[in-house]
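**Student:** okay, predicted coordinates and the sequence, questions at the end:
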Amino acid sequence: MRIVVQVKLLPSPEVKAALKATLSAANDAANWLSPHAQNRENDRDRSRSALQSLAYAELKARGLSAQPALHVIRKVADAYSTRKANLAAGNHGSKDSARYRRIAGRPVRFRRDAAHAYDDRCLSWQYDARTVSIWTTAGRIRGVRFVCSPEALQLIREKRQGESDLIHRDGAWFLVAGCEVPAAQVNSTPSGWIGVDLGIVNIATTSDEGGSFAGAELNKYRRRQIRIRAELQACGTKSAKRKLRRRARREARHAANVNHIISKRIVAEAERTGRGIGLEDLTGIRERVRLRKPQRAALHSWAFAQLTAFIRYKAERAGVPLVRVDPSCTSRMCSWCGHTEQANRATRELFACRACGVVAHADHNAARNIRVRAEFVWAAVSRPHAADASGVQLQARPWRAGQLTGRTH
């Protein structure tokens, strides 16, 4: 499995100026090449090899060395491939929409401080000294110090493969290195499953008793950040704008830290008990859900995709099996008797089954349903010809027909 490791550079003012000039030169070259790629007749003419024949000499004349010039060509070619995939997937609207035509009809643009890729010919690491030697438009600069955790240093030393990206963010410089880490052998015979229900008030709730990770503090933090940003934007002074820049992405970093903590605890518990993890497949939920205007900000700041990604890669590293299940009706179905009705969800927090009378926390009930569905999905995928105790073939989505025979609680 591939993971990325970030280290922070500690360049001198002269080195900072050289790095900034290098990023500007690389992205200016990409912006020069992008209109030429846009005007090509077909996608084949926008491939790396086609653009290299077109622009390599010109990029060298612009002051880029051989490898940086090739990286600029690859960046532009990959950007058009990504745009093509997004247009085909409908991520920019239908073909007859104004947004689709606007994006498809203009060249891809690159920020002047956008990241630039380095391979081992342009960047070398001195692990013991914790320095790097890096190519710039002002020449090769050696002895640039970097800092990182001991774990990150060990990963880079032992597992680093491929390119590293130079990133300028919030006035600081970073190198992001890709590392190939062998995934642990997946536990093919889990002793059970942990269902995980994702939400806004409770960020994650597991099917275990007491397995709730409340989001009250994070939501309170977000409301405070929104209020501070609004006050600074209303002020409009140069000092307020400087403070806004310093506070940029602070909320995102805080939310990522919370998601790391939650995902680590869930995966550690699954690994300790020899169980697998069941997650809701929430792909496209922002497009499917219809909310009132005051609720939209909470939904769109909800980093459930990030939390899911963290759980997925941590589970892969630990050898914990993970399955995604259909989230439909998990909050309306009774995990004790299987009765499904909208009225079962009495309030946001309270679940009260109209059939068997059981009362439970709504998120915990949903997590129990996810756990059961994960059992069926895993059985259908890993043992497609197996049958449950009643002799009924296990299906990946038996709840569609309301059949949950042979469940365990």
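**Tutor:** Right, received. Where do you want to start?

**Student:** please make it C-alpha for all contacts and neighbour counts, starting now.
**Tutor:** Fine.

**Student:** now the most centrally placed residue in the chain: how far from E341?
**Tutor:** Centroid-nearest residue in the chain: Q306, 4.5 Å away (criterion: CA atoms, centre = their mean). Distance, Q306 to E341, using CA to CA, to the nearest Å: 31 Å.

**Student:** below is structure B, check it against A:
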Amino acid sequence: MKLVVQVRLLPTPVQAAALEATLRACNEAATWASEVAFATGVKRNFALREHTYAEVKERWGLGAQAAQHVIKKTCDAYATLRANLKAGNLGRPGSKRYRRASEKPVAFRPQGAQPYDDRMLSWQTARRTVSVWTLSGRMKDVAFTAGPGQLATLALYRKGESDLLYRDGMWFLNATCEVPDAEPNTDLVDFLGIDLGIVNIATTSDGEIMAGRALNRGRLRERTLRNKLQRKNTPSSKRRLKKRRRKESRRAKDINHKIAKHVVAEAERTGRGIALENLTGIRERVRLRKPQRATHSSWAFAQLGQFIAYKARRAGVPVVYVDPAYSSRTCAECGHNDGANRVSQAWFACRNCGFVDHADRNGSRNIRARAEELWRRGAQSTAPDPPPEPGRGTGRKRSTTASGDRSASPGL
């Protein structure tokens, strides 16, 4: 399984200036190569090299490896764009959003991420330094910092490319690591059902509820503050907005890591598998009133499911995805399905047998029962590989899941 370990670089001012100049040159070259690819219709790696390789090296002074990675990054960006257009992630063909994405060349931010291979970057993990290629020559002894777990993963499993990126005034390296999967537990007797939601982020079939009150209050506070600062539209308000950008997503990511780690640890301790809802396409299926749209759009259920899946693979815990249809209105005791059973957001009361329970716990028990039925029929663990993040054209890491597990905190 591929994981990404992110470490923070601590360059000197001279080293930072060289890294910044290198990123700018690489992304300017990538934007030019993208224009050539768009004009000629040549968007495959080796074919595009014939049109761009020599000029990329001569015009921007890039080395051979850097020039090849710039061209490959351009082709990867077009492959990602093609996949998003085909999947409908950028609207329907002919829509304004679809045309805006497809009728002009892909552009790269001046400080977008740049891939490095082992010829351009070497790691001295024990000394916590790296040697990295720049336009000013090889920069040696660039210090980095990371946690003990990340250092151990780097030393044992690092393999492949690393991405250099600059974000919010800080330098990072995202290193790809090939971590072996644990031997899966096939002698299961039970599953831990997980019901995902907005009011309660996750509810287990054991009755444990990870409430989302604090996270939702924080999102509302951030949204209110953003609106207020955007209305002011002064230099100081813009500086404040820039400083607080991505704060909400960082907090949600941290909480999802903690919940996922706790869920996987509980399943591993009790020798159970994990049952998750398959919520693919839920944003397109539901219709919401305007006040609910922002809350629903910021619901990070896919990220939490991804974190649970990859942590479960590392621990050898099987994961089964089930159809969540009617799980919130079906009685976990007698199986009676009726919309009137869900008397409120929080409570479930069966009109057939009189069973009363917390609505999310009832739903998680239904999810567990469906996973057990699938497992008895011979279903295998369906925990997928960690999906790639958005392409390098956005300046973000393209490869696999971010690392840095948080401490488990079941009291969320």
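**Tutor:** In hand now; what should we look at? Fair warning: this is a prediction, and the values are worked out from it, not measured in the lab.

**Student:** post the TM-score for the overlay when you can.
**Tutor:** Once superposed, chain against chain, the TM-score is 0.91 (TM-score structural alignment, normalised by the length of structure 1); 379 aligned residues with a CA RMSD of 1.2 Å.

**Student:** what's the average distance of the top helix by length along structure 1 to structure 2?
**Tutor:** For structure 1, the helix reaching the highest residue count under DSSP state H is reported as helix 13-38. Here helix 13-38 of structure 1, set against structure 2 after superposition, deviates by a mean of 0.9 Å using mean CA distance after the TM-score superposition for structure 1.

**Student:** distance from the chain centre to the next helix or strand after that helix, please.
**Tutor:** Where DSSP states H and E defines the elements, the next helix or strand beyond helix 13-38 of structure 1 is helix 48-61. Put simply, helix 48-61 of structure 1 sits 33 Å off its chain's centre (CA atoms, centre = their mean, to the nearest Å).

**Student:** check which element follows helix 48-61 of structure 1 along the chain.
**Tutor:** helix 66-88.

**Student:** ok, now which ones touch the residue nearest to the centre of structure 1?
**Tutor:** Counting by CA atoms under 8 Å, 6 or more residues apart in numbering, Q306 of structure 1 touches A256, N259.

**Student:** helix, strand, or coil at it?
**Tutor:** When classified by DSSP: H, G, I helix; E, B strand; the rest coil, Q306 of structure 1 comes out as helix.

**Student:** how much space between it and G276 of structure 1?
**Tutor:** Where G276 of structure 1 is concerned, Q306 of structure 1 sits at a distance of 19 Å (CA to CA).

**Student:** give me every residue that touches the equivalent of D120 of structure 1 over in structure 2.
**Tutor:** Alignment note (TM-score structural alignment): D120 of structure 1 maps to D118 of structure 2. Contacts for D118 of structure 2 were tallied using CA under 8 Å, 6+ apart; they are G160, E161.

**Student:** SS state for D118 of structure 2?
**Tutor:** Going by three-state DSSP: D118 of structure 2 is coil.

**Student:** repeat that for I167 of structure 1.
**Tutor:** Following three-state DSSP, we place I167 of structure 1 in the strand state.

**Student:** residues touching it, list them.
**Tutor:** D113, A114, A115, H116, W173, F174, L175, V176.

**Student:** tell me how many other residues surround the third one.
**Tutor:** This means A115 of structure 1. Burial of A115 of structure 1 is recorded as 22 neighbouring residues (other CA atoms under 10 Å).

**Student:** also A79 of structure 2?
**Tutor:** 15.

**Student:** could you check which residue of structure 1 pairs with it?
**Tutor:** By TM-score structural alignment, A79 of structure 2 lines up with S81.
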